[in-house]
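**Q** sequence unavailable; structure follows:
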């Protein structure tokens, strides 16, 4: 987590965090791992943004009562034909920067979300930023 905090600081990225998230019953450590992976991916694939930004939040889609959580950025985006591939083990989107990941981060994210009973997907277009969206079962109080 300290490495991620340092990476955020050195990148100059602005992070916006929504308030009042719905209560979900999850393994906190694993969900933190999901968020760290998604934030680091956003930073790694930010590109040359004058105002790099990451939004962490949720929305309710249509008639569904299930929240859709997301980590979105204004980075380089991902082509539609790669949206499913990025969750494959060792798959990496090509980028122009030197820093390369291992190609396992989004595979781990997908597995953690699915073990928690949720699903994960990409909403993005090349040059239009990227949002990694996921669902988690809501904890009824």
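**A** Yes, it's here. Values in this document were obtained by computation on a predicted structure and should not be read as measured data.
**Q** hey, let's count contacts and neighbours off CA atoms from now on
**A** Will do.
**Q** what about the longest helix in the chain?
**A** helix 28-44 (DSSP state H).
**Q** what are the contacting residues of that helix?
**A** 1, 4, 7-8, 11, 13, 54, 71-73, 75, 99, 105-106, 108-109, 112, 130, 132 (CA atoms under 8 Å, 6 or more residues apart in numbering).
**Q** before we go on, here's another structure to hold up against the first:
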């Protein structure tokens, strides 16, 4: 509502506002939009924490198809390529797994300065678990700082460089652990990142 009324104010009184006033409105709208994004992410995190874990068979290939459909604008704007190997059907929460893959694929495209951002998704069976990898050719992460990326509100970049709330990877960790798995990342600056996580087959 705050954002909408500020934009209404700008549209109706644009000719009466000087440059400083328009900048103030832009700052306020940007702040309201970031707050809305943070509230949305916190609500998503809360839903995972309070989930009752009524798991059912989930086709991960269908989940990734929905993710790429949802992210088609971001993918098209960045000329990105998303490649998925044969993915399993496993026991889980479909909505949570869609959020997990969506965050990882979106990050692989966003934190990327390649001419053609590329994200590859694969999985292999290891005993009672499926081991997934989501690899990108993005900007990479300093290995000394990889631990903090899964902490709530911890960001490696300021909002002027890359938009975000600092909740996305914390949510990914919460989802994976809620399914009885674990998550980590292999990365180096300029060499991309590979997020690896395990999910029980049953």
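**A** Arrived safely, thanks for sending. These figures come from a predicted structure and were not determined experimentally.
**Q** so where in structure 2 does the longest helix of structure 1 end up aligned?
**A** On structure 2, the counterpart of helix 28-44 of structure 1 by TM-score structural alignment is residues 94-110.
**Q** if we can go back for a sec, report the buried members of the contacts of helix 28-44 of structure 1.
**A** Buried residues within the contacts of helix 28-44 of structure 1, counting neighbours by 16 or more other CA atoms under 10 Å: 7-8, 13, 54, 71-73, 75, 105-106, 108-109, 112, 130, 132.
**Q** what's the most distant pair in the residues you listed?
**A** The distance between the two most remote of these (CA to CA) is 25.7 Å, for 13 and 112.
**Q** do you have the strands of structure 1 handy? List them.
**A** 14-17, 53-60, 67-73, 120-124, 130-135 (DSSP state E).
**Q** now those strands as TSV including distance to residue 39 of structure 1?
**A** As requested, those are arranged in TSV below (distance: least, CA to CA, whole Å):
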stretch	distance to residue 39 of structure 1
strand 14-17	9
strand 53-60	8
strand 67-73	7
strand 120-124	14
strand 130-135	10
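**Q** nearest to residue 95 of structure 1, of those?
**A** Nearest to residue 95 of structure 1 among these is strand 130-135; the distance by CA to CA comes to 14.2 Å.
**Q** once aligned to structure 2, how far is the closest one on average?
**A** In the superposition against structure 2, strand 130-135 of structure 1 averages 0.6 Å from its aligned positions (mean CA distance after the TM-score superposition for structure 1).
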